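1. Structure for this input, please:
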Amino acid sequence: MIHLIRAALTATLLLLIVLGPVSAQGQASTSPDAAAQETTLPDPLTPEAVREMVARMSDDQVRGMLLDRLDAVAQEESQDTPAATGQTLFATLHSWWTAFYTNVLDAVVKLPHLVSEEGKVIAGFVASFGGAAGVMTLLGLIALTVGIAYVVEQVAERLTKAWRKNADPTETATLRESVTFLFRRFMREIFGLIIFYFAARIVGRLIMTPEQLVFAAPLMTYLIWWPRLAAAVSRFILAPKQSSMRLVNVNDQTARFLMRHQVGLVILAGLTIFMVDFNLTQRGSLSEIRLGFWLDSAVYLYVIFIAWKARDGLSDMMRGTDPDRTEFDEWVARGYPYFAVGVAAAMWVIVTTMTGLGKTAQILLGAHYVTMFWLLAAPALDTVIRGLVRHLVPPMIGEGPVAERAYVSTKRSYIRIGRVIMSGIVLILIARSWDISIADFSAARQGFGTDLIEFLMTLAVGYIVYEVVSLWINRQLAKEQTSAAPLDEESASDGGGAGGSRLATVLPLLRVTAQIAIVVIFSLLAIGTLGIDITPLLAGAGILGLAIGFGAQKLVADVVSGIFFLIDDAFRVGEYVEVDGTMGTVEKISIRSMQLRHHLGLVHTLPYGEIPKITNFSRDWVIMKLKFTVPFDVDPEKVRKIFKKIGQQMLEDERFKDDFLEPFKSQGVSAIDDVGITIRGKFMAKPGTQFMIRKEIYNRVQEAFEANGIEFARREVRVAIPGLEHAEDLSEADKEAIGAAASGVVQAQIENDQKGGGQKQDDR
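-> I've put the predicted structure just below:
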């Protein structure tokens, strides 16, 4: 066991001595062992010498030297990052500002020497290839390679032309046809570029030396292949020569301008990367030349020029052709050119600062250009999302204002979901360009940055779930609301509609409940990702809920009663109900109450806990009974035939035939009074249609009675007065007494009719 421990200590010490920092060699040992303090390292320090030294040392000496080495390494590592762990925010900002302005100042100071210093680099390059003749030979080989690769590309395109049929565009092409045409053309160009790329590589390797390829490969990549790829992408999006096929909302002039300058921008960016790479290859000092700074600055100035020159066209592009634009969409469209200017300026400041700090590894690979591209493309991608949603969203369900509102709401939900997903993809692509991955953050799980990323990801997922659930419920609600036949204004004003389906009543409450639950759950999960313990929050919420339950028992009773009313399907939105003498159409329901709209316009709010019973007048079917009073000499059989004929005519009328469940017919004589004979008729109809049918029946009965010589009975009051044959001798007092007696009889009869035998009268 002692030998194993000694061997392990020896191996560890050997690794620390050979691979450890050199600066640790001169530090004094802090071991309390005197022998360890007197031990000195052999010179030269070779693995064999170390093994011989360890073989002569005791276990305590080996242990002491090992501790010394570990302490030295720990001390040096702690001294390497003092600024990263202890620097204040103000000091960090000050260091960034210093790096920025010193970098700019240095570039300005060295600008007069740029041409001469770059001339020295080029002279060295020419000398390395044997003078001007060697450089001319190199350029000739590059031209030959490009020419051969282009010929191979054209031959490949001709050979595959029969496989790539693509019909010419038309002026009335649909979006699908336009995308198909442009995508096929884009893929043809990509196929040609791939052929060109591989042909150039093969030819270059055959006719050039490795030293020549070091110069030729970046030149062809950055200044030939990249611009051609940019042109293909621009032709796909802008279609400068096919306005009917254009995927974005810009005119021909703006499309041509943007395409030309996008290719020019790629050429300038490629030239910047190529020249920086060229200077590094030729061992030129970038800090002395500062060519990269000025070329990079020219790229940002070019972006600003494009955005400002084409600002009106870019705003039109951002607006798109969707008629359902919101104020936010219009604000984004107006601000996009200024956003592009701000992105270019911000990227210049960031790159300049990072260069001043010496962090140029990812900049040399073009990460800042990738970042700028995706930041500028993000608002344009938003326009693409709106265009796709406009053409891909499911068609509108039904007709009318309800269906239109549901359709617009569905579109906005799809757009918001697309925006969240697009933002996440853009952030991932930008992070990858800087060699940053979310997996690294998750594995490290260190610092506020990691917590913040997880926090934002949790909120994004919660928002998508929120929108998806709301979208599904809104679609179902729209389907339920538009499936029922709408009532006309005259019918709807009477109340008593059939109402919506059970789902149409429950879905609004389900939507609110689901939205609240999603917000609460994902908010707590997001807070938990920041390192905050959510257990006290849950406990506090439980205690608060208990307190609310004890302090608001009436509220709890209302909520529970409402749940059971909904379970029993006692009422639905749109139905006409009576609640303890209060009548009206159910207009709105919430968690604790319902609102009834009276047919005269009054709105009643009734808590569920105060509802003793509900009388529903709109469930399944309604029966309406009508009374007609005719004189005593009218034949009831004749009236029955008239009612039957009217009922048959109503069943044949296109306006009413679908609303009847049973036709209008006579029920015979229902009463005989001192006025005449009361004959009753009835019909059964769908809820909400009975009042329009009743009005039409009244009109037809009046016309039929008039055509058949039947008059409605009129109320008469006869006063028998002895000696009426001498009425001309009555005094004024006698006439007033007779009139008062007749009025009293009429008023008594009216009050009796209004009571209706103790039944309520419908004031409609």
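2. going forward, measure contacts and count neighbours with C-alpha atoms only.
-> Fine.
3. looking at this, V669 is in a helix?
-> No: V669 is assigned strand when assessed by DSSP: H, G, I helix; E, B strand; the rest coil, not a helix.
4. Pretty sure it sits against T678.
-> Yes: applying C-alpha atoms under 8 Å as the test, V669 and T678 come out as touching, 5.8 Å apart.
5. How far away from the center of its chain is the helix of greatest length in the chain?
-> Taking DSSP state H as the criterion, the chain has its longest helix at helix 447-483. Remark: helix 447-483 is offset 8 Å from the chain centroid, using C-alpha atoms, centre = their mean, to the nearest Å.
6. That helix: what's the following helix or strand?
-> The helix or strand immediately downstream of helix 447-483 is helix 489-492, counting by DSSP states H and E.
7. Just the residues contacting that following helix, thanks.
-> For helix 489-492, contacts defined as C-alpha atoms under 8 Å, 6 or more residues apart in numbering pick out G688, T689, F691, M692.
8. Apart from its chain neighbours, what residue comes closest to I614?
-> Of all residues not flanking I614 in the chain, V579 sits nearest, at 5.0 Å (C-alpha to C-alpha, 6 or more residues apart in numbering).
9. Following up with a second sequence; could you model it the same way so I can compare the two?
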Amino acid sequence: MLRFIQIAALLMCVCIAPTFAQAQMGLPNGTSSVPDTQVTLPDDLTVETANALISRLSDAEVRAILLDQLEAKAVQKPEDDNNVSDFFYHATAGAFTSITVAVERLPLLFTQQAKAFSTFYNDRLRGFGGLLKLLGYMALVYGSGIIAELFFRRLTRNWRILPPADPDNMQLRETIQLLVQRLTTQVVAVLIFVGVSRAVGLAILPEDILPIVAIVGLYLIGFPRFMLSIGFFLFAPMNPEYRLLNVDTKSARSACFHQFWIAFLLGFSGAIIAFNELHGVPMGEMRLGFWLNLSLHIYLIVVLWRYRDSMQSMMRGFDPDVSVMENRIARAYPYFAIFVVFAVWWVINIVVSYENFALLRSQPHYKTMMLLMFAPAMDTMIRGLVRHFAPPMTGEGAVAERAHASAKRSYVRIGRVVVFGLVIISIAGFWGMSPENVASAGVGPQLAAKLMEFLIIMSIGYLIYEVVSLYINRKLAAEQTASGFDPESQEIGGDGGGAGGSRLSTVLPLILAVCQATIVVVFLLLGLSNVGVDTTPLLAGAGIVGLAIGFGAQKLVTDVVSGIFFLVDDAFRTGEYVEVEGTMGTVEKISIRSMQLRHHKGPVHTIPYGEIPKITNFSRDWVIMKLRFTVPFDSDPNKVKKIFKKIGQDLLAVEEFKDDFLAPFKSQGVLEIDDVGMVIRGKFMCKPGTQFMIRKEIFNRVNAAFASNGIEFARREVRVALPSMDNGDLTEEDKAAISAAATQAAQDTAPGGAGDQR
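-> Predicted structure coming up:
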């Protein structure tokens, strides 16, 4: 429903631009007289040359030169004093005055239009008989066109009927191909009707009736049917599986219906204007164009308001991945379109109040309205094209999926900024937005042109910003996918120590931030310089601030330089578990001056690079985990060794752990003998980050294997020798001694720290 509004406005500009503009503004038909000879003043004018020139000229020629000079002085009046207030006058009171003039001349419209019909009936038709003769000629002419069109439609019947299709298996290329095929046959059918009717009319019609028949055939029959063909292409009201826009069938049929009648209104405007011109009715005096223009805008506003829900659905498109901002834009779009229709109508009245009728001859207001209404709707088309033609996902996993979705959003943003730049350039071309043309139009000298240039520069800068971001983000995703590191899927509250990303994936976020900041600053300065802002003080101020920072924040410089050398040395990467002077955690984020460590228990430590004397990296390349088991003194170490070896071989066959081992779990023999039992140690080598899950599994399997083989873990015992035990009775003193000994033993074996600092 939105598209038919824009296309209707476009074809209206093409078909009825000259006549409709003259009707709206009442353009004068006469031409100004130009003198046969023109006297020009020499560039090096002196008193002598002036006297000599005056002596050769007649009084009329001297008067003409004086008038030219006075007129030039009037044109060169200071604009700074009057232009702003003059513009506000025309934007408010002047535009309102142009409306009141049209209302005041409303009675004249009826009398002048009646005069045109009377002239047509009496002078051209010459009574009722001529009217019947005209109707007969129309039937013959249009009947010939219909017969020729029906013959063509029969020949192309298979092209016009869309075959049944499965929307889930339809490719966009195939859909567009079939729709274009049908559109072509429908448009050619309309052209055959118009062409055959015109040929028959030229052959049989009298000269006084030929223009009327041609006007009716072109404006009231051909043009609306052509617009209806466009509506069937966009909305496919009878074939929802071929529909290009996300609207329901009822709304699609209503859109085609209103598209036809809007086109008929436009055609009627062109026909009545051409009719009045043929019969000598001055269009400017009756202001018929104002009322035709007003009726068109009212019709558009009513349609936009009535089908605002369908327009919101169309703006969301078929893609389910709609962001919050896109959803807000979709909800606001119908109201934006209504505002654009009203704003364009008001701009027309402003220009009319300037009496700058030449500016509107090419219909820039309708073209502008079409683009401003159509540009947001192109977002649907851009997302559809990206959905069908974006490169496929590279790799597998969550990182690849997020990178693919991010790349699609980047393609959409790039398409949007390209469309925005094209819209700005097109609007500038519609209104002749060079400084000279804008100044002659009297609508803010050079201001509008400078604004257009500023927006174009910002569009180019944003385009480069998105392209650079897209390239670096794709490289970053490729690096993360290749290394298997996903910073967003790290286990919260885990033990840490996992493998980090690659060296390039650690540096790329910093490169991206620097590139983005550089692009923003450069293009902002270019845009401000283009609109006349002197950027030299800004650059000088920035230099002074940088110098002040250099002297007053030497620690900051130290942090930045130290960070550069740490990154060059590849001392740490994002996702690795490191220790800095007793502070341990996973490298969660790096910036220009500091790094953030996330401890596995939750705290985040921010450490400036300049305060790092040494970094211990627990996640680089491989990890060796050594486990201690204490067994009673009478246990067989060889039996324990065989148990450990079997557990190691079994774990290599487990699907969950087999790819994580670099060396299997095995025994290292008896490490020491203490007062509890024998300490036997086992070890294994694995990839960083997997050691903790493997350790848990080994503990479970060792516990089960010891239980099945009759091996118990050694337990600390406290033995107290009591002389009174010979009698078999414990006194209160004996019980106190036993309790004190147990307490002392427990204190001796308790850990010295307040908790696990790892």
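10. So after superposing, what's the score?
-> Remark: TM-score between the superposed chains equals 0.83 [TM-score structural alignment, normalised by the length of the second structure]; 715 aligned residues with a C-alpha RMSD of 3.9 Å.
11. circling back to that earlier point, can you list the buried residues in the longest helix of the first structure?
-> 450-451, 453-455, 458-460, 462-467, 469-471, 473-482 (16 or more other C-alpha atoms under 10 Å).
12. Mind telling me what element T19 of the second structure is part of?
-> Judged by DSSP H and E, T19 of the second structure forms part of helix 2-25.
13. quick one: that helix to chain centroid distance?
-> Taking C-alpha atoms, centre = their mean, one finds helix 2-25 of the second structure lying 29 Å from the centre of the chain it belongs to.
14. Any buried residues in that helix, and which?
-> Buried residues in helix 2-25 of the second structure, defined by neighbour count with 16+ other C-alpha under 10 Å: 2-13, 15-17, 19-25.
15. and what of stretch 250-269 of the first structure?
-> Of all the residues in stretch 250-269 of the first structure, those buried under the rule 16+ other C-alpha under 10 Å are 250, 252, 254-256, 258-259, 261-269.
16. Repeat that for stretch 90-106 of the first structure.
-> Within stretch 90-106 of the first structure, the residues scored as buried using 16+ other C-alpha under 10 Å are W96, A99, F100, N103, V104.
17. Check stretch 162-176 of the first structure too.
-> Neighbour-count burial for stretch 162-176 of the first structure flags L175 (criterion: 16+ other C-alpha under 10 Å).
18. mind checking how far that stretch is from the chain centre?
-> 32 Å.
19. got it, and stretch 265-283 of the second structure?
-> Counting by C-alpha atoms, centre = their mean, stretch 265-283 of the second structure comes out at 43 Å from the chain centroid.
20. Over to stretch 350-366 of the first structure?
-> Relative to its parent chain, stretch 350-366 of the first structure has a centroid offset of 34 Å by C-alpha atoms, centre = their mean.
21. ok, now stretch 275-291 of the second structure?
-> Distance of stretch 275-291 of the second structure from the chain centroid (C-alpha atoms, centre = their mean) equals 45 Å.
22. Give the buried residues for that stretch.
-> Applying a neighbour-count criterion of 16+ other C-alpha under 10 Å, one finds 275-276, 279, 281-291 buried in stretch 275-291 of the second structure.
23. Residue in the second structure paired with I289 of the first structure?
-> The pairwise alignment with the second structure assigns I289 of the first structure to M286, based on TM-score structural alignment.
24. residue contacts, its match?
-> So M286 of the second structure contacts A102, R105, L106, L108, L109, Q112 (C-alpha under 8 Å, 6+ apart).
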